[in-house]
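Undergrad: Provided below are the primary sequence and the corresponding predicted coordinates.
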Amino acid sequence: MKKQKEPKRYLISFDSNTTSHVFTDVLVIGSGLAGLSAAIQAAGYGSVLVVTKDKIDENNTAYAQGGIAVVLSAHDTVMKHMKDTLDAGQGLCNTAAVRTIVSEGPKQVKKLIEYGAAFDKEDDHLIFTQEGGHSFPRIIRAQGDSTGREVEHTLIHVAREHQNIKIFEHTFTIDLITRDNICHGAVAWHIKKGTMLIWAKRTILATGGCGQVYRETTNPDVATGDGVAMAYRAGAALQDMEFIQFHPTTLYIAGAVRFLITETVRGEGGILRNKKGVRFMPKYHPQAELAPRDVVSQSILKEMQKTDHTNVYIDVRHIAKDRLYARFPKIKEICASFGIDIAKDLIPVRPSAHYMIGGVKVNRFSRTSIQQLYACGEVACTGMHGANRLGSNSLLEGLVTGHMAGADAGKSIQRTKRELMPYAVHESVGLSKISWLDLHDIGNSLKSLMWRDAGIERDERHLLEAEEMIEMWCSYVMDKEFSNTIGWELQNMLLVSQLIVSFARKRKESRGVHHRTDYPETDNIQWKKHTIKK
């Protein structure tokens, strides 16, 4: 990888003598499925503080539609689920991590049900759906196409009721506090209380993904890669950042926010058609619409290029109207708002950035390379997904790894029984606070650049162009000290984009979601390995 100028250690100046202090046994940064799962587990061992930069339910989990892949059917097995996951990961999955997460999944999902999560049933039995890459129907869902929201609200209720858990909403975590490769908490900014130092015996990163670095994304506005950025500035090892998964089908209405059309639409029989109305997936893969996501995304892009059209279409008109409306109520509602009746009309779709497969490198206990710092969920790279995430494995991974991080953090506190030992810290960033920059314009330019040059298809020329442009923007953004979330998010997005491009340039092959037109073949001799940067 090209040697880049190392980022500043902290984004803001602060002094422990003049900044307010907060103390907790375990600090959880992020309030999605992984973060809340970690918090609930850790709360059995001590005090827990959950901080989240927006409302507690504004995260990728809440927007997840499809469901949770889990071995709960009598005819399914852990080995079958493992094989499907390993096949999708194209040689880069950590088999031990896959085995642990798939095996532990049923127990954790049953716990969710005990908490009150209401998954869809028929005759008092769970309903299972099949998605692309799965050899068996093992996806459970809630409210048709609102699984993430049901799971999120269930865990929020449990967390709010727990006496050992406190929640700070509208709290932006700016940086981790570290000394001698040990994490002692974080520097955060609260919308009313201002800057604070949060001291913790253990810190758990569960900040989600980075979809907002791309112009086309299914992710909410909060997904700006903050966790990866702050972990990297603190010295944590990162892994496989080139692997960004693009969801094949998001509703495409020019000028409108992209809305996910869940993979289960194809699992229920949806057919992909091009501009001319021709079904095209069978010529690209024997599983057609149920091929792995990387194949479907790349096939849609090729079809858009061949037909010189902005999108393709999903056809579900052959599915019974009553069944269709009952199965996908949210999709029906959103499409109707644009004058599309999914029972009568084709649904215009195109791929969008969806999931960060790489991230902060962790071991089997969710520990990072920094002592006392954990990472779980999308911000972490566990090795579960390899080079291509199997659909609906993300909620499963977040649930299980969150539980593991919370349990290990809690047990380690109980073993050591050390008191919190805050120390004097004075950081003077020494950056200019005067800025005439149009941050929104830079952010939009960055998103367009990443979509064009580091998107579904990549090559050396475009990656070099992206690298040069990002370095240029960094030269006059990174030397500023901002006092608001817009500035901090842009600095994080620039750093994460730099990392994605750097990793993508290094991997000179095509594998999974990383498709290089100048290196179209998979090279198992040179590149059947992980890319790691610290």
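TA: Sure, I can see it.
Undergrad: From here on, just use CA atoms for contacts and neighbour counts.
TA: OK.
Undergrad: Identify the residues contacting G116.
TA: Residues near G116 by Cα atoms under 8 Å, 6 or more residues apart in numbering: T154.
Undergrad: How about T77?
TA: Listed by Cα under 8 Å, 6+ apart, the contact partners of T77 are V71.
Undergrad: Give the other helices and strands that whichever strand or helix holds S352 contacts.
TA: Assessed by DSSP states H and E, S352 sits inside strand 347-356. Where contact means 3 or more Cα pairs under 8 Å, 6 or more residues apart in numbering; DSSP states H and E, strand 347-356 is packed against strand 244-251, helix 293-307, strand 312-315.
Undergrad: relative to strand 347-356, how tilted is the second one?
TA: Here helix 293-307 runs at an angle of 140 degrees relative to strand 347-356 (axes from the mean of the first three to the mean of the last three Cα atoms, to 10 degrees).
Undergrad: what's helix 293-307 in contact with?
TA: With contacts defined as Cα under 8 Å, 6+ apart, helix 293-307 is touched by 132-133, 245-249, 274-275, 280-281, 284-285, 289, 310-312, 350-351, 388-391, 456-457, 512-513.
Undergrad: Drop anything exposed from those residues.
TA: Buried members of those, scored by 16 or more other Cα atoms under 10 Å, are 132-133, 245-249, 274-275, 280-281, 289, 310-312, 350-351, 388-391, 456-457, 512-513.
Undergrad: who's in contact with V213?
TA: Here V213 is in contact with 224, 446-447, 450, 493, 497 (Cα under 8 Å, 6+ apart).
Undergrad: er, Q371 I mean
TA: Going by Cα under 8 Å, 6+ apart, Q371 touches 181-183.
Undergrad: between the residues you listed, which has the most around it?
TA: Using other Cα atoms under 10 Å as the neighbour criterion, C183 leads those with 21 neighbours.
Undergrad: Surely it is in contact with I198?
TA: No: contact criterion Cα atoms under 8 Å: C183 and I198 do not qualify, at 11.1 Å.
Undergrad: What residues of the lengthiest helix in the chain count as buried?
TA: Longest helix in the chain, counting residues (DSSP state H): helix 393-416. For helix 393-416, a neighbour-count test (16+ other Cα under 10 Å) marks 393-411, 413 as buried.
Undergrad: what's the answer for stretch 67-77, then?
TA: For stretch 67-77, the neighbour count (16+ other Cα under 10 Å) marks 67-73, 77 as buried.
Undergrad: hang on, K201 in a strand?
TA: Yes: the assignment for K201 is a strand, going by DSSP: H, G, I helix; E, B strand; the rest coil.
Undergrad: Give me the nearest residue to it, chain neighbours excluded.
TA: Nearest non-adjacent residue to K201, counting by Cα to Cα, 6 or more residues apart in numbering: D25, 5.1 Å away.
Undergrad: and the comparison structure, right after this:
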Amino acid sequence: MTKVDFLVVGSGIAGLSYALKLCEYYQDKEYHPQICLITKDEPFESNTRYAQGGIAAVIDARDSYEKHIQDTLIAGSHINNEEVVKLVVENGPERIRELINWGTQFDKSDNGEYNLAKEGGHSDHRILHFKDVTGQEIQRALLNAIKQYDNVKILQDYFAVDLITQHHLGEDVTRYRKDTQCYGVYALNKITGEVETILSKVTLLATGGIGQVYKTTTNPSVATGDGIAMTYRAKGHVQQMEFVQFHPTALYQRGHEGNAFLITEAMRGSGAILRNSKGEDFVKRYDDRGSLAPRDIVARAIDSEMKKEGKEHVWLDASVIDEAELKSHFPSIYSHCQKLGIDITKEYIPVAPASHYLCGGIVVNTKAETSINNLLACGECTCTGLHGANRLASNSLLEAAVYAHEAFVTATQLVELTQWMEQIPDWNKDGTTVPEEMVLINQSRSDLQRVMSNYVGIVRSNERLRRAFKRTALIYEETEELYKRTEISQPLCELRNMITICYLVISGAKERHQNIGLHYSIDFE
């Protein structure tokens, strides 16, 4: 059993920013708390790392908070929480300055000012970026900065299995109970194979998204919705899971499934145009903003065009961008495509939508508090109310940075009032055998991804959702039976989490009886 003051689950921008703030805050104080950050892979592997486009913030005098707020509300179909939108937008510049102070580099123009890009749904140039690897640069800077502190311990290859609450003390925990308390987590040490108990006064979930529940996604393999699933099992509140954003332009490769290479929206912001097989600028038929319309509109336009033409992709024409700008601003895309035999300065890029971002998740207030006491959350695993029915491009990293700060402020207050729970039992593995054959887990995972992609994708229907629910229920029954009789393993736990996520997405979609934002059903046309 390990005891720490602050436990952080996840090593992206949300978790690292929060941990860094704690390190700085307590550096000159008499009290030096123990901060532990666990990550199920190596620390550099997170959704943050794969964010290409950038981070949105009002730092140009010609821009305004009000314009950014309105752009966010319009993209979110005005079901956003306006208080949260205001909080995030107005605190954005300060959080950007912190990222820069921690060593993050953003591209600048020749005159020394930040080179701000424009993306779909934005009325002004406000996207700070580092070429086309912004997330990777932020991740690098944060990891380097946190290495300077000795009161934070990073445990890699630790997979959080379950939140510890009164349930583990034999009490009845329901979703209506107001005093449910988080005491820490049970975590699988992937090296030893043992499930360890990590007790904490304050626990932060920063576990990222759910992209892996679909067969094609821009997310890395770690994005299996673990934090959301754990919170739901612990009877925490989760909502708006039906709002799954599909990025319109992931690189299409025939026969390829799984992790798709992202073609950043910033490329369209620089002038690239989506074209169909006839070379037509087809998105303008769906929206006057054309290729720079919000993502929900562009993704549905592409989906519709592919179905009309019987094609598996459309084309992105980046040849209209100046060659020097294309190579300097988008070097990783240029290089990646070059390796595949595509010269993007002259040839179109084949693209198709892929699962990208979740706008719903664990319900948190403006203090980053969940419905479970002493459990905080921030980043993509949360539903703050910022995004509404559809996330505005490059608002995700911004939200994570702002809410990491709010979580830090809350945590420093909570830790003073909290003690560890001493009576927590060790993980019980009685009656389990060695892990089952991986073929069973892999097949169930593949079946789940196909069900979600075929029935709960960009366009849905009541019948598709009914079938998805029925097939997911069968996979759930088989997996729970497997879980009860075999030893814990990461693949099995991830599958279990993914099934929970699928149930929540399908249930949310079934309850949403209108077409709004990212939820679109042919039954409500």
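TA: Cool, the structure landed. Given the structure is predicted, the values throughout are model-derived calculations rather than measurements.
Undergrad: ok, back up a step: for the helix or strand following the strand holding S352 of the first structure, packing partners?
TA: For strand 347-356 of the first structure, the following helix or strand on the C-terminal side (DSSP H and E) is strand 359-361. For strand 359-361 of the first structure, the elements it packs on are helix 226-234, strand 238-239, strand 380-381, judged by 3+ Cα pairs under 8 Å, 6+ apart.
Undergrad: how much space is there between the aligned residue in the second structure for H134 of the first structure and A468 of the second structure?
TA: Mapped onto the second structure by TM-score structural alignment, H134 of the first structure lines up with H122. Per Cα to Cα, to the nearest Å, H122 of the second structure is found 35 Å from A468 of the second structure.
Undergrad: okay, those two: which has more neighbours?
TA: H122 (25 against 22).
Undergrad: In contact with L399 of the first structure, which residues?
TA: Residues counted as contacts of L399 of the first structure (Cα under 8 Å, 6+ apart) are 33-34, 37, 105, 108, 377.
Undergrad: now, which of the contacts of V213 of the first structure lie within helices?
TA: Using DSSP H, these in helices are 446-447, 450, 493, 497.
Undergrad: from the residues you listed, which two are the most distant?
TA: Spanning the widest gap among those are M450 and M493, at 10.7 Å by Cα to Cα.
Undergrad: list the contacts for the residue most central in space within the first structure?
TA: Centroid-nearest residue in the first structure, with Cα atoms, centre = their mean: G209, separated by 3.3 Å. Applying Cα under 8 Å, 6+ apart, we find G209 of the first structure in contact with 60, 223-225, 355-356, 378-379.
Undergrad: cool, and P93 of the second structure?
TA: Counting by Cα under 8 Å, 6+ apart, P93 of the second structure touches 57-59.
Undergrad: The helix or strand that it is a member of vs the first structure, average offset?
TA: Element membership of P93 of the second structure, judged by DSSP H and E, is helix 82-101. Its matched residues in the first structure lie on average 0.7 Å from helix 82-101 of the second structure after superposition (mean Cα distance after the TM-score superposition for the first structure).
Undergrad: what's the angle from that helix to helix 396-414?
TA: Relative orientation of helix 82-101 of the second structure and helix 396-414, computed by the same axes, to 10 degrees: 90 degrees.
Undergrad: Which positions in the first structure sit opposite helix 82-101 of the second structure in the alignment?
TA: Going by TM-score structural alignment: helix 82-101 of the second structure matches residues 95-114.
Undergrad: shouldn't T368 of the first structure be in contact with A236?
TA: Yes: taking contacts as Cα under 8 Å, T368 of the first structure lies within contact range of A236: 6.7 Å.
Undergrad: overlap in contacts of these two?
TA: Both T368 of the first structure and A236 are in contact with 360-361, where contact means Cα under 8 Å, 6+ apart.
Undergrad: returning to what we had before: how far off centre is the match of helix 82-101 of the second structure?
TA: Relative to the chain's own centre, stretch 95-114 of the first structure is displaced by 19 Å; criterion: Cα atoms, centre = their mean, to the nearest Å.
Undergrad: could you pull out the helices for the second structure?
TA: So, for the second structure - with DSSP H - the helices run 13-26, 65-75, 82-101, 134-146, 226-233, 266-269, 295-309, 323-329, 331-339, 396-414, 438-455, 462-485, 490-511.
Undergrad: quick one, which of those is nearest to N111 of the second structure?
TA: Nearest to N111 of the second structure, of all these, is helix 323-329, at 16.4 Å by Cα to Cα.
Undergrad: Which residue numbers in the first structure does that closest one align to?
TA: Aligned by TM-score structural alignment, helix 323-329 of the second structure corresponds to residues 321-327 of the first structure.
Undergrad: Quick check: buried residues in that stretch?
TA: Buried, per 16+ other Cα under 10 Å, within stretch 321-327 of the first structure: 324-325, 327.
Undergrad: which one of these is nearest L92 of the first structure?
TA: R327 (34.4 Å).
Undergrad: any idea how far the closest one is from E150 of the first structure?
TA: 15 Å.
Undergrad: cool, I314 of the first structure as well?
TA: Applying Cα to Cα, the value for I314 of the first structure to E150 of the first structure is 26 Å.
Undergrad: Looking at these two now, which is surrounded by more residues?
TA: I314 (25 against 21).
Undergrad: Run through the residues that contact the more buried one.
TA: I314 of the first structure makes contact with 270-273, 346-349, according to Cα under 8 Å, 6+ apart.
Undergrad: do the same with V222 of the second structure
TA: With Cα under 8 Å, 6+ apart, V222 of the second structure has these contacts: 40-41, 45-46, 212.
Undergrad: could I get the residues you listed as a markdown table with neighbour count and distance to L262 of the second structure?
TA: Listed next are the contacts of V222 of the second structure as a markdown table, based on neighbours: other Cα atoms under 10 Å; distance: Cα to Cα, whole Å:
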| residue | neighbour count | distance to L262 of the second structure |
| --- | --- | --- |
| K40 | 23 | 23 |
| D41 | 18 | 21 |
| E45 | 20 | 16 |
| S46 | 27 | 15 |
| Q212 | 26 | 15 |
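Undergrad: of the residues you listed, closest to D426 of the second structure?
TA: K40 (20.3 Å).
Undergrad: That closest one corresponds to which position in the first structure?
TA: For K40 of the second structure, the residue aligned by TM-score structural alignment is K53.
Undergrad: Over to A57 of the second structure?
TA: Looks like A57 of the second structure aligns to V70 there (TM-score structural alignment).
Undergrad: how much space between that match and K80 of the first structure?
TA: Distance from V70 of the first structure to K80 of the first structure, counting by Cα to Cα: 11 Å.
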